[in-house]
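Visitor: next input, structure requested:
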Amino acid sequence: MTPITDPRDRLIVALDLADVDAARALVDRIGDAATFYKIGYQLGYNGGLAFARELAKRGLKTFLDLKLHDIGNTVEEGVRAVSDLGASFLTVHAYPQTMRAAVRGRSGNLKVLAVTVLTSYDDADAAEAGYALPVSALVAKRAGQARDIGIDGIVCSALEAGPVRTAIGPERLIVTPGIRPAGAELGDQKRVLTPGQARAAGIDHVVVGRPITGAADPRAVARAIVAEMGEA
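Guide: Predicted coordinates for the structure are as follows:
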């Protein structure tokens, strides 16, 4: 795992916005307070993949949160195509066949992250979806499989960071969504920590969306989050 020398790289701002114009305006408002941006389904399907190239040309890092999961050949070729976009991270769902295909398709500087269990899931949601294991056990099982397959890192709730770190060891990344500054609304997240708590738990990167994108001064909020993680 490459050491993180710039503390701003630990914050990934989620560009969960409707179009590229809105995303570009937000990135400009944040300025040098952040260096890493996540593009998910909403923006990705509205020009976000081309925007990832634009951000890379500006020297910014991008995290394509596409959560790929399909037959092996489709995933492998999809990951191979993403490798050419200049993105730093790409997510796939943590199913063994999918992860193996992603590792085969990975090239260049792209790191593939496996999503264990969505942070909007609790035990009741997992049971409703047909899983016999509680969320904590399911996360640990999938993290161990990801380690054995050679995935670069894990996306999980910060509350599972300890067991995940034990499962994957010190050389792989842990990236956590569902991070909320103290006092912020939880939204649809059910398993959350503050940025400082996440960093103290050994998290490498935190993903923060609405607390920044919905703020009157997103630059100031981003700076505060980076500072909080640094203090931790």
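
Visitor: C-alpha only now, for contacts and for neighbours.
Guide: Will do.

Visitor: any idea where the strands of the protein begin and end?
Guide: In the chain, the strands defined using DSSP state E lie at 11-14, 36-39, 61-68, 89-93, 111-115, 153-155, 173-176, 205-208.

Visitor: closest to Gly130 out of those?
Guide: strand 89-93 (16.5 Å; CA to CA).

Visitor: against the centre of this protein, work out the most remote residue.
Guide: In the chain, Ala132 marks the outermost C-alpha relative to the chain mean, sitting 25.8 Å out by CA atoms, centre = their mean.

Visitor: please provide the structure for the following sequence as well, for comparison with the first:
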Amino acid sequence: MMQKSSIIVALDYDSADKALVLAEQLNPQQCLLKVGKSLFTRCGPSLLRALADLGHRVFLDLKYHDIPATVAGAVQAAADLNVWMVNVHASGGSQMLEAAARALAGYHQRPLLIGVTVLTSMNQQTYQSLGFVRSLPEQVAHLTRLTMEAGLDGVVCSPLEVQAVKARFPQAVTVTPGVRPYWASQDDQSRILTPKQACERGSDFLVIGRPITTAAEPQTALLKIIEELGE
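Guide: A predicted model of the protein is given here:
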């Protein structure tokens, strides 16, 4: 790990070649890597093995959300691929979350299992348009409680919500997308903070994509963020 928070670099690419070129430029001692739905659907488990061969730990960000038995089988499949972290949608409910936790209980070295609360691309208006009556902070708190009571390791949430999560569940691992350096574009995120602000609020892992992956020198951009965290 680094200073207080660790950086997870989101590999938002459409091919294994592009992802591996980026991975070869990044020091695996200074970051972790995230493989999401698009890249994994195109490239499959072979990409995860190639990243591991380069020394990288991988967060498989597929946000499983299905009936309990299906999600249990999916997280087991992820564990068999030796990923470092896997996630499920907390809105799948307690039975689904508990099934996922039980599915990994027998592994000697299992991945971290994280529940996704509310996507950081959502603001209050878009959230309410789905018919939910709770406020965003209330829903994050509710889903965090379901996640932790089901035996998962922590949650994905906005950096704006980390303090509330830690106040109720200090042991929860917090993974925060919606993190943008002050010198980067906001892109499609709504509930954001800078890396330093997220770190100060207690975020354990900062998910950062385009500010690093689209930089002319990705490792230099990564080091710039690390330096900001250490100030």
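
Visitor: and the TM-score between them?
Guide: Scored against TM-score structural alignment, normalised by the length of structure 2, the superposed chains reach a TM-score of 0.93; 226 aligned residues with a CA RMSD of 1.6 Å.

Visitor: show me what Ala23 of structure 2 aligns to in structure 1.
Guide: Residue correspondence to structure 1 (TM-score structural alignment): Ala23 of structure 2 is matched to Val27.

Visitor: which non-adjacent residue is nearest the residue farthest from the centre of structure 1?
Guide: Nearest residue to Ala132 of structure 1, sequence neighbours excluded (CA to CA, 6 or more residues apart in numbering): Ala126, at 7.8 Å.

Visitor: what's the neighbour count on the one you found?
Guide: Burial of Ala126 of structure 1, expressed as a neighbour count using other CA atoms under 10 Å, amounts to 17.

Visitor: cool, and Asp6 of structure 1?
Guide: By other CA under 10 Å, 8 other residues sit near Asp6 of structure 1.

Visitor: what do you get for Asp9 of structure 1?
Guide: With neighbours defined by other CA under 10 Å, the count for Asp9 of structure 1 comes to 19.

Visitor: just Met1 of structure 2 next, same as before
Guide: 12.

Visitor: cool, Gly131 of structure 2 as well?
Guide: Applying other CA under 10 Å, we find 8 residues neighbouring Gly131 of structure 2.

Visitor: equivalent analysis for Leu60 of structure 2, please.
Guide: Leu60 of structure 2 has 24 neighbouring residues, counting by other CA under 10 Å.

Visitor: next one: Glu128 of structure 1
Guide: A count of nearby residues for Glu128 of structure 1, using other CA under 10 Å, gives 9.

Visitor: circling back: could you list every residue that touches the match of Ala23 of structure 2?
Guide: The contact partners of Val27 of structure 1, by CA atoms under 8 Å, 6 or more residues apart in numbering, come to none.

Visitor: from Met2 of structure 2, how far off is the residue nearest the centre of structure 2?
Guide: For structure 2, the residue nearest the mean C-alpha position is Val175 (5.1 Å; CA atoms, centre = their mean). Computed with CA to CA, to the nearest Å, the distance linking Val175 of structure 2 and Met2 of structure 2 is 15 Å.

Visitor: and for Met96 of structure 2?
Guide: 33 Å.

Visitor: next: Ala50 of structure 2.
Guide: 24 Å.

Visitor: and what of Glu227 of structure 2?
Guide: According to CA to CA, Glu227 of structure 2 and Met2 of structure 2 sit 10 Å apart.

Visitor: and what of Ser15 of structure 2?
Guide: Counting by CA to CA, the gap from Ser15 of structure 2 to Met2 of structure 2 is 29 Å.

Visitor: what does Cys157 of structure 2 give?
Guide: Taking CA to CA, one finds Cys157 of structure 2 at 21 Å from Met2 of structure 2.

Visitor: equivalent analysis for Val75 of structure 2, please.
Guide: In terms of CA to CA, Val75 of structure 2 sits 28 Å off from Met2 of structure 2.

Visitor: tell me who's in contact with Val83 of structure 2.
Guide: Residues Leu48, Arg57, Val58, Phe59, Leu60, Pro111 are the ones in contact with Val83 of structure 2 under the rule CA under 8 Å, 6+ apart.

Visitor: per the alignment, the fifth one corresponds to what in structure 1?
Guide: It refers to Leu60 of structure 2. Using TM-score structural alignment to pair residues, one finds that Leu60 of structure 2 aligns to Leu64 in structure 1.

Visitor: wait, doesn't its match sit right on Phe36?
Guide: No: contact criterion CA atoms under 8 Å: Leu64 of structure 1 and Phe36 do not qualify, at 10.9 Å.

Visitor: would you map the helices across structure 1?
Guide: Counting by DSSP state H, structure 1 has helices at residues 20-30, 41-43, 49-57, 72-83, 96-105, 123-128, 135-149, 161-168, 195-200, 210-213, 218-231.

Visitor: nearest to Leu90 of structure 1, out of those?
Guide: Relative to Leu90 of structure 1, the nearest member of the helices of structure 1 by CA to CA is helix 72-83, separated by 7.9 Å.

Visitor: I'm done for today, thanks for sticking with me.
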